[in-house]
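**Q** Sequence first, then the predicted structure, then my questions.
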Amino acid sequence: ASTKDQDAGRAKADLERFVKERGLVVAAWYEENESGATLKRPELERLMRDCHPGDVLLVEQVDRLSRLNEADWEKLRTDLKSKQVRVVALDLPTSWQAVSDGDEFSRRMVDAINGMMLDMLAAIARKDYTDRRRRQSQGIEKAKAEGRMRGRKEDEKRNGKIAVLLRAGLSWSQIVEQEECSRATVAKIAKRLQTA
């Protein structure tokens, strides 16, 4: 599951069912709570270190692996290919053939088809991701423009105290400790004082 809100247990149950139906053995489980839009994911990195030629990477959905930008997807795809790891996704039935016994010709055909399908689905997943981010950003901007999204109100009393302490020459660290606020808050007030 790619976020803390998603149910990794449900995904794992689906993967276990797939494995059991085909009489396969799972070498290791990797549960990732990082975004599928980044290549810098601890569990993905561990998986890439652990895998061996001929291993199958079984994922619930292609987009768990492929919301990457084009350069990162190309790097991941190249790494998987160089390690001779095949990707099987529950939402990509053509990939299921990768865990079936077959002659070399059939396996090469399946690998070619799956490579093409994975590339297409990676492009679609990335487009969907960027479209959703863009729409979310537009919605936030619209809400701000309409006054529906203002953020948390400033603590004017505390900020006034911070301004007094800054003018009195206390260090930022002293102010942070005394007022139990963040350095960013002190920086914001200090900047206001400089521009005033």
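**A** Perfect, I can see it now.
**Q** contacts, neighbours, all on C-alpha from now
**A** Will do.
**Q** the strands in this structure, which residues?
**A** Ranges of strands within the chain are 56-59, 86-89, based on DSSP state E.
**Q** looking at these, which is closest to Gln174?
**A** Distances from Gln174 to each of those were compared using C-alpha to C-alpha; the minimum, 50.5 Å, belongs to strand 56-59.
**Q** ok, and here's another one to check against it:
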Amino acid sequence: MFIRAYLRASTSEQDASRAKSALDVFAAEHGLRIAARYVENESGAKLHRPELFRLLSDCEPGDVLLVEQVDRLSRLTSPDWIKLRNLIDAKQVRVVALDLPTSWILTAPTDEFTGRMFAAVNAMMLDVLAAVARKDYEDRRRRQAEGTAKAKAAGLYKGRPENKTRNAAISSLLRDGRSWRDIMDATGCSRTLLAKIARDRRRQAEADAAMSDVHP
């Protein structure tokens, strides 16, 4: 049985590895060793997250997917959560979350009856907490939209400030030919932001080339 820790934050400005110490403490207290960690900055409302799917691809039957909270795994809509759950079940992966005590027993050897009972309870609780996480996500999005609308109406909305230092570092790493995985690991940026900066670089390069043709 391998313990695979999944650490996620929603944006590149947040520290996805923040929960590492909490997961390490949990593992130590339960006599476990975390074999691999998968870290990414992506929204939990997105089904297709590269590191999460890499984790599941690496898993063998009986492996444990360890998260700090269920909302780190999912803020998905019901249809997308069902897809993810089906994949987890097909891989025979056990989800253990620090905020779901019923899941903790899944890290310890048990008899077949006890194991099946706790697996059933855990599956039900996972569904409940995934639904709660989705509702929390939708409520926060609604409140943010309302706040933004009020700020715009009052002429006070300026949007999120650009992290110019980080974006310049990303652009420099792209220019040096570094891989996207290396860049995301080095800067903590999301794949979405990296794709945007790469696209902007291409457009700028095309514009510079067009100007060179006009003014040789």
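**A** Yes, it's here. If you're wondering where the values come from, they're calculated on a predicted model, not measured in any experiment.
**Q** re the thing from before, determine which stretch of the strands of structure 1 is the most buried.
**A** Greatest average neighbour count among these goes to strand 86-89 (a mean of 22), per mean count of other C-alpha atoms under 10 Å.
**Q** how much does that one stray from structure 2?
**A** Compared with structure 2 after fitting, strand 86-89 of structure 1 deviates on average by 0.4 Å (mean C-alpha distance after the TM-score superposition for structure 1).
**Q** and the strands of structure 1 as CSV, adding distance to Leu65 of structure 1?
**A** Shown next, in CSV, are the strands of structure 1 (distance: least, C-alpha to C-alpha, whole Å):
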stretch, distance to Leu65 of structure 1
strand 56-59, 8
strand 86-89, 10
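**Q** who does the helix ranked longest in structure 2 touch, helix- and strand-wise?
**A** Assignment by DSSP state H gives helix 112-153 as the longest helix of structure 2. Judged by 3 or more C-alpha pairs under 8 Å, 6 or more residues apart in numbering; DSSP states H and E, helix 112-153 of structure 2 is in contact with helix 70-73.
**Q** Can you check which part of structure 1 the helix it packs on sits on?
**A** Helix 70-73 of structure 2 corresponds to residues 62-65 of structure 1 when matched by TM-score structural alignment.
**Q** Give me the residues contacting that stretch.
**A** The contact list for stretch 62-65 of structure 1, computed with C-alpha atoms under 8 Å, 6 or more residues apart in numbering, reads Ala1, Ser2, Gly36, Val59, Ala89, Asp91, Leu92, Leu118, Leu121, Ala122, Ala125.
**Q** Could you pull up the residues touching the second one?
**A** In this structure, Ser2 of structure 1 makes contact with Glu32, Asn33, Glu34, Ser35, Gly36, Arg64, judged by C-alpha under 8 Å, 6+ apart.
**Q** same deal with the fifth one?
**A** When the contact criterion is C-alpha under 8 Å, 6+ apart, the partners of Ala89 of structure 1 are Leu58, Val59, Glu60, Gln61, Val62, Ser95, Trp96.
**Q** That one -> structure 2?
**A** Applying TM-score structural alignment, one finds that Ala89 of structure 1 aligns to Ala97 in structure 2.
**Q** before we move on, what about the third one?
**A** Residue-level alignment of Gly36 of structure 1 against structure 2, with TM-score structural alignment as criterion, gives Gly44.
**Q** who's in contact with its match?
**A** Contact criterion C-alpha under 8 Å, 6+ apart gives Arg8, Ser10, Asp71, Arg72, Leu73, Ser74, Arg75, Leu76 as the residues in contact with Gly44 of structure 2.
**Q** Let's see if you can find the most crowded of the residues you listed.
**A** Neighbours here mean other C-alpha atoms under 10 Å. Within the contacts of Gly44 of structure 2, the largest count is held by Arg8, at 27 neighbours.
**Q** Please produce TSV containing the contacts of Ser2 of structure 1, extended by distance to Gly102 of structure 1.
**A** Formatted as TSV, the contacts of Ser2 of structure 1 follow (distance: C-alpha to C-alpha, whole Å):
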residue	distance to Gly102 of structure 1
Glu32	32
Asn33	35
Glu34	35
Ser35	35
Gly36	32
Arg64	27
